[in-house]
Every structure is written in structure tokens, then in C-alpha cells.
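In: my questions concern the predicted model and sequence given below.
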Amino acid sequence: MHDRLKSKIAVITGASTGIGLATAKVFAAEGATVYITGRRQAALESAVAEIGHGAMGVQTDSANLDDLDRLYDRVKAEAGRIDVLFANAGGGGLLPLGQITEEQVDDTFGRNVKGVIFTVQKALPLMGKGGSIILTGSTAGSRGTAAFSVYSASKAAVRNLARSWAIDMKGTGIRVNVLSPGPVRTPGLVSLAGDDAVQQQELLDYFVTLIPLGRVGEAEEIAKAALFLASDDASFVNGSELFADGGTAQV
């Protein structure tokens, strides 16, 4: 480790498990003071203990604006600023056209679009020149996926938020980029197949057939890409989409 985030204040939403948790570990090991959020208190406490390095957890539903206010009030009181914001919280489920429900649309867009918009907007007063905003996208936002249209549409929206926000924040010195993973071995991904371990492995095996590298990704690999976007190594990277997908959406 090289202290690439030494003395930085980082906020990572949706970091109780998976990519968010892996990223929090990397950021903390690289010298950042890390605040993480999650909706489940027990999982959040477990993640904080796993991260170490003085990490702090704030129970937050990113689609709830009052929760976001409470999160940022605490960060302001304790740290006074945010240098890196990783708007990672989100999710979605599988339903094909013909079975899509209003509940699914509201939940998916609430978590992946509304939540991202206000996670970023409410953080801006605490951010300044040199700040980095990272939004979690997905290869699903760039290609068709059976029974995944609502989630895919929400991630396509995230990509365009970054494009427009890069223009909105001209002159502030704050960068905004999208990190788009391909299939990654996380609890969120395998849960799409339900609770059966055999079906979960079959889902992973299916994804392998779509990936030129011939394997699914690991959360730690996405975390390293997030570290690049968070650090000064990416000081001239703005409004971009960085794919960490083994080539899935590139061929």
C-alpha cells in the first residue's frame, strides 16, 4: 500500500458487503478515514469491524433524504469535509417485460437513480477542489440483458448523470466518473438466483460464458479500479465510464 488516500475523508454508500465493503477496505488501507453506509445495522457493524482503521458506519437508506441529511450532518460534525464520495448503494431484480411491476420500478429507480442523485447533491456542500465522485454503473447499462430491463435502464441513467454533472461542476475542481463492473462474485449478484447454492453457481457459470477473460470478477478487483478514480492518479479523468468487466461490454 502506498498511502494514495492519506488524510482523505471518504464516504462509501452501500458498503456492508460486496464491492462497497471491498472498496472501503482498500481506501482505509490507503490512508483514508472511511464512513460507510448500509441499511442493515448488524451487517453494517460487522463491516466496520472488518474494515478497521477507524472506519465508521452510519445506518442509511440512500433513497431516504432524511437519512442522507443525518449521514452528512455527522460527517460534517466529525470530519468537516468529504474528499471522495463513492455512491455505490443500489440494486435490482429480474423481471421480464410483461411481468414488470410498479413496485419494482419504484424500488429500482429509487435506489439507483433517486438515491444517487441526492447522495451526490447533498454531499456537494462538503466537497471542494480535488474532490472525486464515483458512481457505480454496470455493464447492464450498455447492453441488453434478459429480464433485467428496469435495472439496466436505471444504470444507463447513472451514466448520463455523470456526463451532465461533469458539465454542471465545471470550475469547481470536483471530478465525477462512473465505475461499471461486469459480473462480480458478490452476495448481490448470486442472490439473483435465489438461495439455492447450485442455482447460484449455475448463474455464475452462465456469466463466465459472456466474459472474454473467462471468469467472473472479484470485488477486490473493482475496489482497485475505484481507488484509481478516487486518487490523484486520475486527476484528469472526468465524466468518464471506467469498465472493470473482463471485456464483457467491450466486444
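Out: Right, received. Where do you want to start?

In: use CA for all of it now, contacts and neighbours both
Out: Noted.

In: how far away from the center of its chain is stretch 125-140?
Out: Distance of stretch 125-140 from its chain centroid, counting by C-alpha atoms, centre = their mean, to the nearest Å, is 9 Å.

In: list the buried ones in that stretch?
Out: Of all the residues in stretch 125-140, those buried under the rule 16 or more other C-alpha atoms under 10 Å are Leu126, Met127, Gly131, Ser132, Ile133, Ile134, Leu135, Thr136, Gly137, Ser138, Thr139, Ala140.

In: centroid residue for this structure?
Out: Asn88 (2.0 Å; C-alpha atoms, centre = their mean).

In: from the buried residues of stretch 125-140, which land in strands?
Out: Using DSSP state E, the subset of these located in strands is Ser132, Ile133, Ile134, Leu135, Thr136.

In: what's the most distant pair in those?
Out: Largest separation among those by C-alpha to C-alpha: Ser132 and Thr136, giving 13.1 Å.

In: looking at the buried residues of stretch 125-140, which is nearest Val116?
Out: Val116 lies nearest to Leu135 out of these, by C-alpha to C-alpha, at 7.6 Å.

In: so what's that closest one up against?
Out: Contact analysis of Leu135 by C-alpha atoms under 8 Å, 6 or more residues apart in numbering lists Phe86, Ala87, Asn88, Val116, Val158, Ala162, Val176, Asn177, Val178, Leu179.

In: second structure follows, compare the two:
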Amino acid sequence: MDNLKNKVVIITGGNSGIGYATAKQLKEQGATVIITGRRKEAIEKVATELGVYAIVADQSRISDIENLVLKVKNDFGTVDILFINAGIAGLGSIEQATEELFDNIIDINFKGAFFTLSRFIPILKDGASVVFLSSNTASMPGPGSSIYSSSKTALNSIMKSAALELAPRKIRVNSVSPDPTETEVMKKVGLDETAVKSIMDIVVEQKVPLKQMGTASDVAKMVSYISSDASKFITGANIIMDGGMVLA
């Protein structure tokens, strides 16, 4: 379990869900893990719990990203694994979409992710791994998810371009696209636990061939795998983890 020993890992949005699970997984494999988030109290609590480092940074603010990179460079030097995980969900029809909702999702999921990669490139170690957290909705958009799906589709496009640009340095860039996954993201868009369970039960029963939901731990293990030497010939790949949902 120590195959990532002494690797320096950055995980944006690391205080809950997939970010938390990945921080735990990579820490157990011997990595030096730094998590980021907007809420100081939340990330510091998780950092203490997991034995990792915490740096406050809002992915929607380029100045925060640049300050984050500077601090990481000063404190840790170079980065071996960059997991761009921070993101938000949002539901609503195109007709009723507000500029506020559009800007909020795009600023974090697309613009913020883009500039996180952009600003970290100079301190990525040659041979490093970059992983974006995408979503299967990029491959199968549906009603009410136009802005969110578009942000993840854009993310996958960045990933492919980055894989080509960074290949001369042997830096691999991939994305992981889960769903449906047991995380808090649905509650964050205003749905209570009962509503979330009802929706997910229907989705799993009608649209997921494996008839089960994924877990944050499943995604964490995949991030670990594609960041390790076991995947040193994989770059520019979007790995869909959805129990066959895109096939159905």
C-alpha cells in the first residue's frame, strides 16, 4: 500500500466526498497529501483527521489559485499528482437558467479547473500525473443539466489538449467520469436526503445495468491507479465509472 510513498499530491476540494476519499486513499499509500477548499474550518478538520496538509483556496478565484501554487512551491517544491476535483452541481432548464447559476458553475468547474492546471504546470514534476474529476453527464447530457454537462464536456476537452501539450515532459493527463455516486453533491443543490434517495433509487433501477451505485472510495481507487506507474502508458483517457449507465 506504499506505492505512492513520498509523492506530493494536491487535491482540490478535498474536505468531503470523492476528494476526502482520495486524500485518505493516497495518504494510506504513503503520499504527502495537500487538500484545498474554500472553508478553512472544514479543510483543517479533515487535515487533522487524515494526517494531511490543508491550504485554503477558492478554485473560482485565479488569485487564490496563484497563491496556492506559490505556497505549494515554497513548502513542498514540485508536485507528483494533481487531482482537480473541486466542482459544483446545478440543475435547471435552459429557459429558466440565470446568469448567476451559469457563472457559478462555469467559474468553478471549467474556468477554475483550467487555471488550476495552467498555474500548476511549472511546478509539476516531469512524469507527473494530472487527473480531472469529470462526469458521465459529459457523455450523456439530459434535461436540466445543460450547464453542468457543458462544464464537464469542456473539462474533457482541456484534458485531451493538455495530454498532448504535456506529453514531451511525460506528464500524463486523464479524467475520471463517475455517476451515480454516493456523495453529498445532490444535497448541495437543495435536495433533502429523502428526495436524493428517491431519485437515485429510480436511476439505479432503470438506468444502471449493474443495479448499484458507485462510491467515493471506488473513484479514489481509480485516481490512485491512473496516477501510479501501473498506468504509465495511459494519457488523454476519460475513464467512465457508471455501472454501464452510458450504454443503457
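Out: Structure's in. What do you need? In this text, all values refer to a predicted model and were calculated from it rather than measured experimentally.

In: so after superposing, what's the score?
Out: Comparison of the two superposed chains (TM-score structural alignment, normalised by the length of the second structure) gives a TM-score of 0.96, and 247 aligned residues with a C-alpha RMSD of 1.2 Å.

In: just to be sure, Val11 of the first structure is in a strand?
Out: Yes - assessed with DSSP: H, G, I helix; E, B strand; the rest coil, Val11 of the first structure lies in a strand.

In: surely it touches Ala28?
Out: No - with contacts counted by C-alpha atoms under 8 Å, Val11 of the first structure stays clear of Ala28, the gap being 10.9 Å.

In: who has more neighbours, the two?
Out: Set Val11 of the first structure next to Ala28 and count neighbours by other C-alpha atoms under 10 Å: Val11 wins out with 29 against 23.

In: and the gap between the more buried one and Gly38 of the first structure?
Out: From Val11 of the first structure across to Gly38 of the first structure, the span is 12 Å (C-alpha to C-alpha, to the nearest Å).

In: ranges for the strands of the first structure?
Out: According to DSSP E, the strands that the first structure contains are 9-12, 33-38, 56-59, 84-87, 132-136, 175-181, 241-244.

In: mean distance, the second one to its aligned residues in the second structure?
Out: When the second structure is overlaid, strand 33-38 of the first structure sits 0.5 Å from its aligned residues on average, using mean C-alpha distance after the TM-score superposition for the first structure.

In: for that strand, packing partners?
Out: strand 9-12, helix 18-29, helix 41-51, strand 56-59 (3 or more C-alpha pairs under 8 Å, 6 or more residues apart in numbering; DSSP states H and E).

In: adding distance to Ser149 of the first structure, write the ones you listed out as CSV.
Out: Below are those laid out as CSV (distance: least, C-alpha to C-alpha, whole Å):
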stretch, distance to Ser149 of the first structure
strand 9-12, 26
helix 18-29, 22
helix 41-51, 29
strand 56-59, 29
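
In: among those, which comes closest to Gly246 of the first structure?
Out: Nearest to Gly246 of the first structure among these is helix 18-29; the distance by C-alpha to C-alpha comes to 15.7 Å.

In: and Tyr214 of the first structure, how many neighbours?
Out: Slight slip there: residue 214 of the first structure is Gly, not Tyr. Neighbours of Gly214 of the first structure (other C-alpha under 10 Å): 14.

In: stretch 179-188 of the first structure: how far from the chain's middle?
Out: 10 Å.

In: could you find the closest non-adjacent residue to Ala166 of the first structure?
Out: Leaving aside its chain neighbours, Ala166 of the first structure sits nearest to Gly239 (5.3 Å; criterion: C-alpha to C-alpha, 6 or more residues apart in numbering).

In: Gly112 of the second structure maps to what in the first structure?
Out: When the first structure is aligned by TM-score structural alignment, the residue opposite Gly112 of the second structure is Gly115.

In: one more: Glu95 of the second structure?
Out: Glu95 of the second structure maps onto Gly98 in the first structure, by TM-score structural alignment.

In: is Val173 of the second structure in contact with Met159, as I believe?
Out: Yes - look at Val173 of the second structure against Met159 with C-alpha under 8 Å: they come within range, at 6.0 Å.

In: more neighbours, these two?
Out: Taking neighbours as other C-alpha under 10 Å, Val173 of the second structure and Met159 compare with Val173 leading, 29 against 26.

In: most distant residue from the middle of the second structure?
Out: Per C-alpha atoms, centre = their mean, the most distant residue from the centre of the second structure is Glu95 (28.5 Å).

In: stretch 237-244 of the second structure: end-to-end distance?
Out: First residue to last in stretch 237-244 of the second structure (C-alpha to C-alpha) measures 17 Å.
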